[in-house]
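Participant: Here you go, sequence then predicted model.
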Amino acid sequence: MKKITVILSTYNGEKYLQKQLDSILSQKGAEKDYLLSVLCRDDGSNDQTMDILNQYANSFSNVYIAESSGQNLGVRGSFFSLLREADADFYFFSDQDDIWHSDKIEAFLDAFEKTQSNLPAGVYSDLNLVDGQDKPLGKTMMESNGWSYTEKRDFRLLFFKTRVTGASFAINEAAKDQIMEVDSSKLAKVGMHDSILALLAMAYNNLIFIPKSLVSYRQHGDNVLGAFAKKHSIFAVKVRISRYRTFFNDLALINSIVSEKNMPAENVNSLRAAVAFNNTRGLLRKMRVVLKDKNVLWRNVKLKQILLLVLFY
């Protein structure tokens, strides 16, 4: 049977953690169709979170606490530390305060059957938004951000936009092995663990979207990360350029680890064009690079975004 490890990072999550763990441990098909384990890591909580984790680890033989638990690494560092320690066929990321639908893992495993298992692969779904009392907010994660199920979700879309939410995302062993080639100090600088791994899988056109909600994604005052993207004025140049710098740094990292021979040619060319722009200095040189690669990279990027990058990046 396939081995599934859920990697769960916590920080002051005592309020909702039990519901999160219960929803994972009650997944359909567990121990019958696949072997399920939960690897938990606390990132330095000062509430009762660690007591709850110890209680579950003592009560369930498939719940474990990571060796590095207790040291504060931040969200990215905590999840990458968990990923490095875990050993499975598939890795599911979990927040500390959501509720998984009972058929989530089954649906994801069905989707993984459509991927190339020898290459980095990922699966993600939409999420229902609920409040602190589990009441539906009437929208899904994607509806709240204006993301259509029918939009073309290719490699280039993920260059400068996010679509994958870690709370409803899973990867295969090949994706873990490839991202773990990267030094921890570099991983600490990526945009987020879910976005970089989604990019990696999509580089091979090996990222599957399930067009339905399989998680109740809780929105409350203590969210580390929430459903609603913060909007910035077009005049907030420094903020926008900083965001683009993160995107380009992530693309450069992906470029350093992917196997081009296993990538579609279109994706190879798009990635090379992004790296070339990132390495170009000077207004006229950047304009020439954009014109040269307009069909490879820039044709679906808004003109105001291109102007921002050419003038200020």
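Facilitator: Structure's in. What do you need?

Participant: alpha carbons only for contacts and neighbour counts from here, please
Facilitator: Will do.

Participant: so where do the strands sit in the stretch 51-200 of the chain?
Facilitator: Secondary structure of the stretch 51-200 of the chain by DSSP state E, counting those that start in this stretch: the strands cover 63-65, 90-94, 99-100, 122-130, 136-140, 169-172.

Participant: So which of these is nearest residue 282?
Facilitator: Smallest distance to residue 282 across the strands of the stretch 51-200 of the chain (CA to CA): 37.3 Å, for strand 122-130.

Participant: by contact count, what packs against that closest one?
Facilitator: helix 104-112, strand 136-140, helix 141-144, strand 169-172, helix 193-203, strand 207-218 (3 or more CA pairs under 8 Å, 6 or more residues apart in numbering; DSSP states H and E).

Participant: put this beside the first:
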Amino acid sequence: MVEIIMAAYDGEKYIKQQIESIMKNTYEDKHLVIYDDTKGEQTSTAMTDILDSMREKYGDKITYRKNTENKGCTRNFLEGLQDSFAEYIMFSDQDDYWNKDKIELTLGKMKELENIYGKDTPLVVFTDATVVDSSLNLIHLSFHQSNHLRTNKLDLAHLLMENKLIGCTMMMNQALKDKIIAIPKNARVHDWWIALVASAFGKIGYLENATILYRQHEDNVIGHQEYGSYIKRRLANLKSQREVIYDNMRQAEEFLEMYHTYLTKQQNMLIRRFATLKDRNWFYRRYAILRYGYKKSGLPRNIGLFLVI
């Protein structure tokens, strides 16, 4: 079975359309669990009516759980993951739209990896996404191309510095889920943390197909950014970008604390060097980026990295 974990928060505007797109996927053996993170008792009547109608329509294919406290996006997804015992697990945002063959295509790629590496190997598959506006009108055919992200650079060193995985396109197997041994405090986002675990202990597969319409609107927590504007904004505020890089290092430090006994000696050294870069001198930081491969995608991003590190 494939279980889909959806994190919801004030989701009445788009959630019905998203649930319908998931339920209409060609793959039948699926179950959707919605974790509603709306604060306290503030879940709207409209949201309640939508969820009631969806559960009435699709029966036990949908489970709804109201969080007793506000957890935030990352914790909501990762704690939902801890509750799952499905063979394969996917994540869903409340506001996207899934292509009807998304599950089938992603599972096909997962099966390819399992045939090569075995089911006991921690595996994750992610895909591209079509970027659309709030009304599902096309913005860009490829999220990864429009953001100039190098999806072939999925080794641990690159992923310590930059995430390429889009959580709402991911599928993982139970072997990878079992490696998520605790909920981190310093994870940048849930998909980045999972990418680090997969890179350290298993394998990551990429499917070039765009399997979702990745909706962009004013309430997105994380989303698509026009590449030129992205570069200009970061160069205009180098101090804030330095703090972002330091957040990456704090994430790496916690990853090392949590997994150091399971990592190889080489992996421990690689992560420790990255986590402690902020404590090293100007020359060493730049040397280490080049020597050990702590790089971003493309020349403009790496020029910016060398300016702020």
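Facilitator: Happy to help now that I have it. Just so it is clear, the structure is predicted and the values come from calculations on it, not from any experiment.

Participant: quick one: TM-score?
Facilitator: The TM-score (TM-score structural alignment, normalised by the length of the second structure) is 0.82; 290 aligned residues with a CA RMSD of 2.7 Å.

Participant: any chance of the strands of the stretch 51-200 of the first structure in TSV, plus distance to residue 189 of the first structure and mean neighbour count?
Facilitator: Below are these laid out as TSV (distance: least, CA to CA, whole Å; neighbours: other CA atoms under 10 Å):
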stretch	distance to residue 189 of the first structure	mean neighbour count
strand 63-65	25	20
strand 90-94	19	23
strand 99-100	29	26
strand 122-130	21	25
strand 136-140	29	15
strand 169-172	20	25
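
Participant: want to try a markdown table for the helices and strands packed on strand 122-130 of the first structure, with distance to residue 118 of the first structure as columns?
Facilitator: What follows is those, written out as a markdown table (distance: least, CA to CA, whole Å):
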| stretch | distance to residue 118 of the first structure |
| --- | --- |
| helix 104-112 | 12 |
| strand 136-140 | 32 |
| helix 141-144 | 30 |
| strand 169-172 | 9 |
| helix 193-203 | 11 |
| strand 207-218 | 13 |
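
Participant: for the ones you listed, which one sits closest to residue 305 of the first structure?
Facilitator: Between residue 305 of the first structure and those, the tightest spacing by CA to CA is seen for helix 193-203, at 20.2 Å.

Participant: quick one on the thing from earlier: which of the helices and strands packed on strand 122-130 of the first structure sits closest to residue 66 of the first structure?
Facilitator: Per CA to CA, nearest to residue 66 of the first structure of these: helix 193-203, 17.8 Å.

Participant: rewinding a little: out of the helices and strands packed on strand 122-130 of the first structure, the one nearest residue 15 of the first structure is which?
Facilitator: Residue 15 of the first structure lies closest to strand 207-218 among these, at 11.7 Å (CA to CA).

Participant: I'd like to know which part of the second structure the closest one is aligned with, by residue numbers.
Facilitator: Mapping strand 207-218 of the first structure onto the second structure (TM-score structural alignment) gives residues 204-215.

Participant: now what about the matching stretch, what contacts it?
Facilitator: Residues from elsewhere that reach stretch 204-215 of the second structure, judged by CA atoms under 8 Å, 6 or more residues apart in numbering: 95-99, 101-102, 106, 109-110, 113, 123-134, 136, 141-142, 151, 154, 169, 195, 198.

Participant: mean per-residue distance, it to the first structure?
Facilitator: Stretch 204-215 of the second structure differs from its equivalent in the first structure by a mean of 0.6 Å after superposition (mean CA distance after the TM-score superposition for the first structure).

Participant: what comes up buried for that stretch?
Facilitator: Neighbour counts over stretch 204-215 of the second structure (16 or more other CA atoms under 10 Å) mark 204, 205, 206, 207, 210, 211, 212, 213, 214, 215 as buried.

Participant: now those residues as CSV including distance to residue 253 of the second structure?
Facilitator: Shown next, in CSV, are these (distance: CA to CA, whole Å):
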residue, distance to residue 253 of the second structure
204, 22
205, 25
206, 27
207, 30
210, 33
211, 33
212, 33
213, 34
214, 31
215, 33
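
Participant: which secondary structure elements does the longest helix belonging to the first structure contact?
Facilitator: In the first structure, taking DSSP state H as the definition, the longest helix is helix 237-257. Judged by 3+ CA pairs under 8 Å, 6+ apart, the packing partners of helix 237-257 of the first structure are helix 157-160, helix 193-203, helix 265-278, helix 303-312.

Participant: if we go to 7 Å?
Facilitator: When contacts are defined as 3 or more CA pairs under 7 Å, 6 or more residues apart in numbering; DSSP states H and E, helix 237-257 of the first structure packs onto helix 265-278.

Participant: Now for the aligned partner of residue 186 of the second structure in the first structure, how many residues are close by?
Facilitator: In the first structure, residue 186 of the second structure lines up with residue 189, judged by TM-score structural alignment. Residue neighbour count, defined by other CA atoms under 10 Å, stands at 14 for residue 189 of the first structure.

Participant: Tell me the spacing between residue 189 of the first structure and residue 257 of the first structure.
Facilitator: Residue 189 of the first structure is 16 Å from residue 257 of the first structure, where distance means CA to CA, to the nearest Å.
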